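Colleague: have a look; sequence and predicted model below, questions after that.
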Amino acid sequence: MIGQIRGTLISKQPPEVLVDVQGVGYEIQLPMTCFYQLPATGEPVTLVTHFVVREDAQLLYGFNSLAERSLFRLLIKTQGVGPKLALAILSGMNADEFVWAVNQNDVSRLVKLPGVGKKTAERLVIEMRDRLKDWQGSSTPATDAAPLDSITGDALVHPADARADALSALLALGYKPVQAEKALKAVYQQGESSETLIRSALKQLS
């Protein structure tokens, strides 16, 4: 089991990053709520991870805190929720927002997430409520994280590339092309980074 990765952040292509650990590059998928808190490329980064082994792939999922990983692990124990859907859920809302939605029986908010239909949302509320009764929150990061607006170390991205990257990330999270395009059109502002566009689009979709 690979439980933590510490190294240099080589590249960021939402929702995936590449981290160099002593010459070995690890591809790690993150929820967008964690992605926003990453440092600039070339900077050191520490992520707690969940390792998934399938017949056709070995996948690493990364998080900024142990609490976020804990919630991810609780999610994938729910019937019908695999790692991809859990990643999409935690991209559409952060850990504390999800816990609040479950405790409030807010099915209507959960069904706005990609891949979450009414039955899945109801199942999440029923199955997760007891699991989350002792939830302590997710405010403690695994490492010091720079807020998105302070990330200035990356190379400038052409606006068209930023929009294409944002669209690619939304599709990878499970949103339909029409949904993703509509959301990006509503929030697009020239010169914004792909991370900012994704965050704005996710708010629009929720």
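Modeller: The structure has been received and is ready for your questions. Computed from a prediction, not measured in an experiment: that's the story for all the values here.

Colleague: from here on, just use CA atoms for contacts and neighbour counts.
Modeller: Will do.

Colleague: quick check, central residue of this structure?
Modeller: Nearest to the geometric centre of the chain sits Pro31, at 1.0 Å (C-alpha atoms, centre = their mean).

Colleague: in addition, the following structure is provided for comparison:
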Amino acid sequence: MIVEIEGILTKLMPNLAVIKTNGGVSYGVIISLNCNSKLKLGQNISLIITQILRDDANLLYGFMDKLEQDMFETLLKVSGVGANTAMMVCSTLSSQDFTLAIINGDISVLTSVPGIGAKTARKIVAELSDAKILNSQNIESYKSETILALESLGFKKDKIQKVLLDCKSKNTQDLIKEALKKLA
């Protein structure tokens, strides 16, 4: 399994980067438009890779950062969402915008992605609204701890997450106090 590729960027198209490694092997890697905007021909780059093996293809999807890769892989878990659709989301939304759209159930953000209609957007929100999936990739540990603590006090997860969007504290103890005042 290929997990990372490092080398010289020899060819760059909107959704494809060709990277020539020190060993002389060139790899074609499918990338998002966000990733493309950060690359320049001839530069030495390193991309995190998600490899998808199918009967008819061995596809490499490349990402500049782990958050974008996590967003891509999370979308692949949604039934009916394939790699092309997931890559369109990565090209259109930042990982933070995506996470907030899921937490807030904001279907309009997802329908702004070409190829995603209202039905698919509702399906993505429904299947990914479980905060456990999102917590592991895009929410700081002190926020995750706060969510768990407030849930143990009987508050609903979706209400907690909405309140946390307005909170400013940067550690678990202060964030719990601030959130409790807003939840009361």
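Modeller: Alright, I've got the coordinates. Note that the structure is a prediction, hence the values are computed from the model and not measured.

Colleague: the second structure: matching residues for stretch 181-189 of the first structure?
Modeller: Per TM-score structural alignment, stretch 181-189 of the first structure has no counterpart in the second structure.

Colleague: show me what counts as buried in that stretch.
Modeller: Within stretch 181-189 of the first structure, the residues that count as buried by 16 or more other C-alpha atoms under 10 Å are 181, 183-184, 187-188.

Colleague: run through the residues that contact Gln22 of the first structure.
Modeller: Counting by C-alpha atoms under 8 Å, 6 or more residues apart in numbering, Gln22 of the first structure touches Gly7.

Colleague: what's the answer for Lys162 of the second structure, then?
Modeller: Lys162 of the second structure makes contacts with 103-104, as judged by C-alpha under 8 Å, 6+ apart.

Colleague: about what we covered before: which among the buried residues of stretch 181-189 of the first structure gets closest to Leu205 of the first structure?
Modeller: Nearest to Leu205 of the first structure, judged by C-alpha to C-alpha, of those is Ala183 at 6.4 Å.

Colleague: residues near the nearest residue to the closest one once chain neighbours are set aside, how many?
Modeller: Setting aside the residues directly before and after it, Ala183 of the first structure is nearest to Ala201 in space (C-alpha to C-alpha, 6 or more residues apart in numbering), at 5.1 Å. Neighbourhood size, Ala201 of the first structure [other C-alpha atoms under 10 Å]: 25.

Colleague: likewise Glu55 of the first structure?
Modeller: Glu55 of the first structure is flanked by 5 other residues according to other C-alpha under 10 Å.

Colleague: does it sit in a helix, a strand or a coil?
Modeller: coil (DSSP: H, G, I helix; E, B strand; the rest coil).

Colleague: contacts only, for Val125 of the second structure.
Modeller: 101-102, 105-107.

Colleague: sorry, wrong one. I was asking about Arg131 of the first structure.
Modeller: Counting by C-alpha under 8 Å, 6+ apart, Arg131 of the first structure makes contact with Leu74.

Colleague: how near is it to Leu205 of the first structure?
Modeller: For Arg131 of the first structure, the distance to Leu205 of the first structure (C-alpha to C-alpha, to the nearest Å) stands at 27 Å.

Colleague: spatially nearest residue to the residue nearest to the centre of the first structure, not counting backbone neighbours?
Modeller: Ser91 (4.6 Å).

Colleague: same check on Gly28 of the second structure?
Modeller: Val18 (4.5 Å).

Colleague: which stretch of helix or strand covers the one you found?
Modeller: Using DSSP states H and E, Val18 of the second structure sits in strand 16-20.

Colleague: distance from that strand to the first structure after superposition?
Modeller: Here the mean offset of strand 16-20 of the second structure against the first structure after fitting is 0.3 Å, by mean C-alpha distance after the TM-score superposition for the first structure.

Colleague: counting by contacts, list what that strand packs against.
Modeller: strand 4-13, strand 26-30 (3 or more C-alpha pairs under 8 Å, 6 or more residues apart in numbering; DSSP states H and E).

Colleague: and it, how far out from the chain middle?
Modeller: Offset of strand 16-20 of the second structure from its chain centre (C-alpha atoms, centre = their mean, to the nearest Å): 22 Å.

Colleague: and the angle for that strand with strand 26-30?
Modeller: In terms of direction (axes from the mean of the first three to the mean of the last three C-alpha atoms, to 10 degrees), strand 16-20 of the second structure departs from strand 26-30 by 160 degrees.

Colleague: just give me the match in the first structure for the residue nearest to Gly28 of the second structure.
Modeller: Under the alignment (TM-score structural alignment), Val18 of the second structure pairs with Leu18 of the first structure.

Colleague: for its match, give me its contacts.
Modeller: 9-12, 25-28.

Colleague: in which helix or strand would I find Phe98 of the first structure?
Modeller: Remark: Phe98 of the first structure resides in helix 95-103, with elements defined by DSSP H and E.

Colleague: residue contacts, Leu53 of the second structure?
Modeller: So Leu53 of the second structure contacts Leu59 (C-alpha under 8 Å, 6+ apart).

Colleague: can you get me a residue count around Gly115 of the first structure?
Modeller: Neighbour tally, Gly115 of the first structure, other C-alpha under 10 Å: 20.
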